[in-house]
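Asker: From the sequence below, what's the structure:
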Amino acid sequence: MITASVKEQLRQYGEQRFSGNVLALVDGIQYQQHTGQQLTPENDRTVSLFAGTNDVALAHAGPWLVDPKTARDHLADLRELEQARPGVIWLISSESLERQAAKLRPHLTVRIPEGRSAVLRFWDPRVLHALNAVCHGRSERELFRAADAWHYLNEGRRFTINDNGIDRRTMGASESP
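Answerer: Here you go, the predicted structure:
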């Protein structure tokens, strides 16, 4: 079961003739610590964003996309994880699992001063929330355009981000997927 606010947004997109999917963006290390199991790649069910990158060795701990329609066995774990730890972001997207992963991969690293690069932990709801607060220009908001909407819990409140900014929800953390 997906959160009521995510379902409502998907219904609204549907009324606009949007053929959207809900995908879970999951922190692999948080999932492993919470469930005692690692996420593994499975066609049309789960995919690591680090797959096919120079950071593939971090795949187990990094961001994963999970399709709740095909990976129903993960839903209870995701619901519990979202409530217990900052490890789940729900995406509304018109893309398939693999295509959505491809849209997110370019945002895994950023350039920092002196030309070095760093991993950008946008799959952590706390980081995503902070990024949204400081990213205002069109190029800075490119990450947020990688999905139609981003739903997450931060400090017990549910938020939705889209390309235009943030919709501050007043729902409590008890609303779970």
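
Asker: only C-alpha atoms for contact and neighbour calcs from this point on.
Answerer: Fine.

Asker: Helices along this structure, start to end?
Answerer: Secondary structure of the chain (DSSP state H): helices at 4-15, 28-35, 75-84, 97-104, 125-134.

Asker: And those: which comes nearest Asn54?
Answerer: Minimum separation from Asn54 across those (C-alpha to C-alpha) falls at helix 97-104, 14.5 Å.

Asker: chain center to the closest one, what's the gap?
Answerer: How far helix 97-104 lies from its chain's middle: 11 Å, per C-alpha atoms, centre = their mean, to the nearest Å.

Asker: Could you list every helix and strand that it packs against?
Answerer: Using 3 or more C-alpha pairs under 8 Å, 6 or more residues apart in numbering; DSSP states H and E, the elements in contact with helix 97-104 are strand 46-48, strand 63-66.

Asker: Give me whichever of those is most buried.
Answerer: Most buried of the helices and strands packed on helix 97-104, by mean neighbour count (mean count of other C-alpha atoms under 10 Å): strand 63-66, with a mean of 28.

Asker: For the comparison step, fold the sequence that follows:
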Amino acid sequence: MIPSQLAERLERLRTSAPGLRAYALVDGYQYAQHFGHPLKRRWGAVAALFAGTEDEPLADAGPWVIDLAAPEAFAIASLAELEEARPSVMWLFADQELDALVATLQGKLNSRLPDGRVALVRFWDPRVFVPLFNALDSAGRQSYFGDVSEWHGLRNGKRFHVSHHA
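Answerer: Prediction:
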């Protein structure tokens, strides 16, 4: 099961937004390091964010989106274990179907630097997410993170979330 406080939060939100879905955004490299095998399409509704991009050769090590309505309980429990052990899991609540969410998140993978170079933005890493969020102004936060109803993560042992719900 997803961490209990997140499950409770999702149920409260679903009273006013019944179409809200839960997803895990998982670092494939951290998953493989922790469990000794790559995260593959073994849990049903799973998508590698690097698939179909120029970074596709790194898809196994990159971020994966898992629809939490699809996997068995042991799979979700392994993600909760992974989150505690490594900076590797973000929990997302979104009203989008998996394919639409993947397209949305793929659009956030790269950012153009002032000198014209392109940089990969590791927003799925809680160590990067918080400083990125804090570096943006209100409009930037809404533009970058607003397509997802809520983002939840664990950083330095403390739970954080970004929400546009009251």
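
Asker: As a markdown table, the helices and strands packed on helix 97-104 of structure 1 with distance to Asn154 of structure 1 would be great.
Answerer: Below are these laid out as a markdown table (distance: least, C-alpha to C-alpha, whole Å):
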| stretch | distance to Asn154 of structure 1 |
| --- | --- |
| strand 46-48 | 23 |
| strand 63-66 | 18 |
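
Asker: out of these, nearest to Phe159 of structure 1?
Answerer: Smallest distance to Phe159 of structure 1 across those (C-alpha to C-alpha): 19.2 Å, for strand 63-66.

Asker: Glu140 of structure 1 versus the residue of structure 1 most remote from its centre, what's the distance?
Answerer: Distance from the C-alpha centroid of structure 1, by C-alpha atoms, centre = their mean, peaks at Glu114 (29.3 Å). From Glu114 of structure 1 over to Glu140 of structure 1 the distance is 19 Å, taken as C-alpha to C-alpha, to the nearest Å.

Asker: Tell me the spacing between the residue nearest the centre of structure 1 and Asp167 of structure 1.
Answerer: Centrality entry for structure 1: nearest residue to the mean C-alpha point is Leu25, 3.1 Å, by C-alpha atoms, centre = their mean. Distance check for Leu25 of structure 1 against Asp167 of structure 1: by C-alpha to C-alpha, it reads 19 Å.

Asker: Kindly report the same for Leu65 of structure 1.
Answerer: Leu65 of structure 1 sits 23 Å away from Asp167 of structure 1, going by C-alpha to C-alpha.

Asker: again with Val88 of structure 1
Answerer: Val88 of structure 1 is 18 Å from Asp167 of structure 1, where distance means C-alpha to C-alpha.

Asker: which of these two has more neighbours?
Answerer: More crowded of Val88 of structure 1 and Asp167, by other C-alpha atoms under 10 Å: Val88, with 28 against 12.

Asker: my guess is that one contacts Val127, does it?
Answerer: No. Counting by C-alpha atoms under 8 Å, Val88 of structure 1 stays clear of Val127, with 12.0 Å between them.

Asker: roughly how far apart are Arg85 of structure 1 and Val26 of structure 1?
Answerer: For Arg85 of structure 1, the distance to Val26 of structure 1 equals 11 Å [C-alpha to C-alpha].

Asker: hang on, Asn21 of structure 1 packs against Ser93?
Answerer: Yes. Using C-alpha under 8 Å, Asn21 of structure 1 is in contact with Ser93, at 5.3 Å.

Asker: So the two - more neighbours on which side?
Answerer: Neighbours per residue (other C-alpha under 10 Å) separate Asn21 of structure 1 from Ser93, with Ser93 holding more: 22 against 18.

Asker: any idea what Thr40 of structure 1 aligns with in structure 2?
Answerer: Mapped onto structure 2 by TM-score structural alignment, Thr40 of structure 1 lines up with Lys40.
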